[in-house]
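Visitor: Sequence plus predicted model, see below.
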Amino acid sequence: MSLALVTGGVLVAPAPASADTVRGLQWYLDSLRIPQAHKITKGQGVTVAVVDTGVDASHPALAGRVLRGAGFGSGAGSDGRRDADTETGHGTGMAGLVAGIGGSDGVQLGIAPEARILPVATGGPENVSSAVAAEGVRWAVDNGADVVNISSRATGRSPELVEAVEYAVARDVVVVAPAGNTVQGDVGIGQPANIPGVIAVTGTGRDGKFHSGSTFGPEAVLAGPIEDIIAPVPPVVIDIGYGVATGTSSTAAIVSGIVALVRARYPDLDAANVVNRLIRTASDLGPEGRDDRYGFGAVDPVAALTASVPSVQQHPLVAADGGGPGPDGAGPEKTDDSEPWLTVGVTNRTGAMIQVALCLLIPIALLVLVVVLLRRESRRKKAAAPIPPGFGNSGRPGGPPTVPYGPPGGGYGPPPGHPMWQPQPGPPQSPPSTPYPGQMPLSPPAEGGPGERETPGDHRPPTGSGGR
């Protein structure tokens, strides 16, 4: 299976008007409040691998930012610091969006200008085999990448690429990939974006709404700017060194830069909690909760850098049913403070509703059990209670007593002077055999019947029935 670059459209040079400086065309920086985010961090100490066509390390926007990388497939033998794409300069553009150094209106400012770029060249603009891309991802993980940006897409399923992503996730690396572009004929979200554990990125326009140029699907995780994104390119592509395009590959690079900011701001957070922080602080623009277009919402860098976010034990994007291992080799488990959409295997609202319903049924069943046991205990106590005055030893209201109620004035029967206290003819009556006047022990009911006598302690409510 091969992967195609998610280019999204033909690059065009920015207009020469004085107001259209490089910084002036970076509208998304203000939309995302990147200047405010840069007061907190600029991504220092974080390495972002760009698995693409290579990166032109000589571009002014990337001066001193590009490490020595590696090449695979048709890019084998290179160190990744030359862009093999002479048509669009795709790899250079992605690197510039992540880590452009800025400094003047004529130089691209990246989302994380102090991050380092680790270039992984997989060939030119032609389709790249998934096996080559997988090899590049593994190499990046083994050579210090904290974030891996893969701006390519495939329609099939590649076991090699799935294993490479699992390899990255299990080793504390965040993987970002674009959803796809409708202009290229893409439908739905393909690999690698749809692999569990990957931040699948869809696109929003200047108006902040979902852009028709982006594909979508249930695997969507975050949304970010897609429309008219300016990025650096080699001079061989456009002589002024910059081009503008619309595509989710640019969106993925922007989100990769935001991931770098979060990793720099919170160096002790593992990849699972970095992803958790991003999805927890995203702006929910679509239907409540996760949806096919915005995922968990539009990415919000400032909120991700400043909000108080509960931690999770395992990766929130990795399913427990074969979707890939979490940081400790297992799927995610719901924490006490996690949302339904952060629980095991839940990728849509229906799954979350089913899980919530199951959680509610358990305490309801326990409550019913407690009520039944309490009612049985109540019936048992009534059956074992002493017969009240006036019932006699017959056990029936108004029934004649078979033994005297007790001494006159004792409070158990008729007052003194009542005819029953007069001497009666016949042989003297035997004293009562009961341990106390006016009552006899109840015979235990038939075995198994209602009100069956039970030993103390029977049918007690079960303990607790109340209710990286």
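Guide: In hand now; what should we look at?

Visitor: Please make it C-alpha for all contacts and neighbour counts, starting now.
Guide: Noted.

Visitor: Give me the distance between the most centrally placed residue in the chain and Ala352.
Guide: Most central in the chain under CA atoms, centre = their mean is Leu342, positioned 2.9 Å from the mean C-alpha point. For Leu342, the distance to Ala352 equals 9 Å [CA to CA, to the nearest Å].

Visitor: Over to Asp228?
Guide: If you go by CA to CA, the gap between Asp228 and Ala352 works out to 36 Å.

Visitor: cool, Arg68 as well?
Guide: Counting by CA to CA, the gap from Arg68 to Ala352 is 45 Å.

Visitor: rewinding a little: just give the closest residue to the residue nearest to the centre of the chain, not the sequence neighbours.
Guide: Nearest residue to Leu342, sequence neighbours excluded (CA to CA, 6 or more residues apart in numbering): Pro316, at 5.5 Å.

Visitor: With Glu219 instead?
Guide: Asn194 is the one closest to Glu219 (CA to CA, 6+ apart), at 5.6 Å.

Visitor: which of the residues in the helix ranked longest in the chain are buried?
Guide: As assigned by DSSP state H, the longest helix anywhere in the chain is helix 349-384. Residues 349, 351-352, 355, 366-367, 370, 373, 377, 380, 383-384 are the ones in helix 349-384 that count as buried (16 or more other CA atoms under 10 Å).

Visitor: Also stretch 273-293?
Guide: Here stretch 273-293 shows 273-286, 289-293 as buried, counting by 16+ other CA under 10 Å.

Visitor: Included below, for side-by-side comparison, is a second structure:
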Amino acid sequence: MPAGTVGAMRQGSLIATALVALLVAAAPARASNDPLYPQQWGMAMVGADAAHQVTEGQGATIAVVDTGANFSHPDLAGRLIAGHDFVDGDDNPTDEDATDHHGTHVSGIVAADANNGVGVEGVAPQAHVLVVRVLDQNGTGSVENVAAGIDYARTHGAQVINLSLGANAPLVGDSDTTLSDAIQRALDAGIVVVAAAGNDTLPFCEQPSSLHGPFMCVAAVDRQGQRAFYSSFSGFGSGYAISAPGGSGSGGSDDIVSTAGGSGYQYEAGTSQATPHVSGVAGLLVSVGLRGQAVVDRIEQTATDAGSPGPDPIYGAGIVNARAAVAGYSLGGGGAVATTRAGAAARVTVPRIQRIRTVLRHGLIVRCLSAGAGRCSAHANARRRTIAAGSHRLTIGRWVTVRAFATRRGRAMLLAALRGHRRMVATVLVRLPGAPLQARRVILRP
């Protein structure tokens, strides 16, 4: 892929391109009258049925920044909002992807209609998809167009942005911050951004590593809940890490079936397919009143553990669990009403990988939430030295961002690491009122 371009997270030969007929004679596994629902094993894995007893995503708007969407598909009727086409420069973001209808497939996983007697259903079948086209018929596009598409979604009502796309591996730590700056603007606006980890079997998330805020990187698992062989890891690289159904890449029913061209359906595999499962769950949480970081925290806290006990670099927090995520919440009256307890426990989040240049200019990022008044203070230590420190006054029940700025000795150490193209590992110690000392490990990359 040429420098400065971004592409859909395709699996190449891993994609099963055989179309599934619209009329499929299959006995439904539950009360749904959608004929392809029994083949949607990913929905069962994430517990979508139980979640839909609470909410189907009413009132949520999820932007799919991709190749556009098929507005004539019967299973997406009433679900799509036409945004902008940054490829052709108009307001007709129709999916012209002749290979795998990438944006249409992703949109169907998010919000295909449920119980309409047609095809499949989405994770959030009453949510709306804001369609923003930034990739051409070949699934490629410029970084500038993708950044513009993210900005468009930010200013046009999206509460969640789905990015089933990415650039080459050099995007991690890339000196061109056009894309990461656009994502950060969305995060700063309280929008949840959900992005694909990548399909290159790399040991890190193939997304910008300097992000902080409600960002999730999604790895893919197969039908058995094992990491798909093609999937890059979600646990190193960016923000919060999670896994979701993406298919085995072997074709047929072991991959993910969703909407395609015309009125058809097809199976595809990739982190592109895993990502909208998480975006859909984010939409369900938006519909019950959660926003931004609270959505990400809830998804992480309720994930089904996979791999080594607890969070790990391969599966992240685990496999997304829609049923557990919405448990204890309900839709009520004229709006969403949370039925969980009020008040917030003390919590600390620190992006696992941060760029040395960013730390030198803007400080090391730490986010704090406390139920008590006072200050959140953070000290970063490396090689028995305090390399950065900072604090911020707390607002009860709200997240605050602490910027720990480099000390004189820390600045010298960071500059030396930057010039030598070496990474540093630091331990961040965070103090909150009424809570024990919190310790987090962070990797500082040149």
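Guide: Alright, I've got the coordinates. Since we're looking at a predicted model, the values are computed, not measured.

Visitor: Val244 of structure 1: how many residues sit nearby?
Guide: As a burial measure, Val244 of structure 1 scores 21 neighbours (other CA atoms under 10 Å).

Visitor: Residue in structure 2 paired with it?
Guide: With TM-score structural alignment as the criterion, the equivalent of Val244 of structure 1 in structure 2 is Tyr267.

Visitor: Ala200 of structure 1 now?
Guide: Match for Ala200 of structure 1 (TM-score structural alignment): Cys217.

Visitor: Its match is in what secondary structure piece?
Guide: Element membership for Cys217 of structure 2, per DSSP states H and E: strand 215-221.

Visitor: Can you name the residues in contact with the helix or strand following that strand?
Guide: Next helix or strand after strand 215-221 of structure 2 toward the C-terminus (DSSP H and E): strand 240-245. Contacting residues not belonging to strand 240-245 of structure 2 are listed as 42, 45-46, 214-223, 225, 234-235, 256, 273-275, 277-278, 296, 300, 303, 315-320, 351 [CA atoms under 8 Å, 6 or more residues apart in numbering].

Visitor: Spell out the residue ranges of the helices in the stretch 101-250 of structure 1.
Guide: 130-142, 159-170, 248-265 (DSSP state H, counting those that start in this stretch).

Visitor: Do I have it right that the match of Val244 of structure 1 meets Ala260?
Guide: No. Counting by CA atoms under 8 Å, Tyr267 of structure 2 stays clear of Ala260, with 9.1 Å between them.

Visitor: mind listing what Cys136 of structure 1 touches?
Guide: Just to correct that, residue 136 of structure 1 is Gly rather than Cys. If you count contacts by CA under 8 Å, 6+ apart, then Gly136 of structure 1 has 51, 71-72, 120-122 around it.

Visitor: What does it correspond to in structure 2?
Guide: Aligned partner of Gly136 of structure 1 by TM-score structural alignment: Gly149.

Visitor: Now stretch 206-213 of structure 1: buried residues?
Guide: By neighbour count with 16+ other CA under 10 Å, stretch 206-213 of structure 1 contains the buried residues 209-211, 213.

Visitor: now swap in stretch 17-26 of structure 1 and tell me
Guide: Along stretch 17-26 of structure 1, these residues count as buried under the neighbour rule (16+ other CA under 10 Å): 21-23, 25-26.

Visitor: ok, and the closest non-adjacent residue to Pro93 of structure 2?
Guide: Pro93 of structure 2 sits nearest to Asp85 (CA to CA, 6+ apart), 4.5 Å away.

Visitor: The one you found: how many residues sit nearby?
Guide: 25.

Visitor: before we move on, what about Thr182 of structure 1?
Guide: Neighbour tally, Thr182 of structure 1, other CA under 10 Å: 17.

Visitor: Setting the sequence-adjacent residues aside, check what's closest to it.
Guide: Excluding the flanking residues, the one nearest Thr182 of structure 1 by CA to CA, 6+ apart is Gly213, at 5.2 Å.
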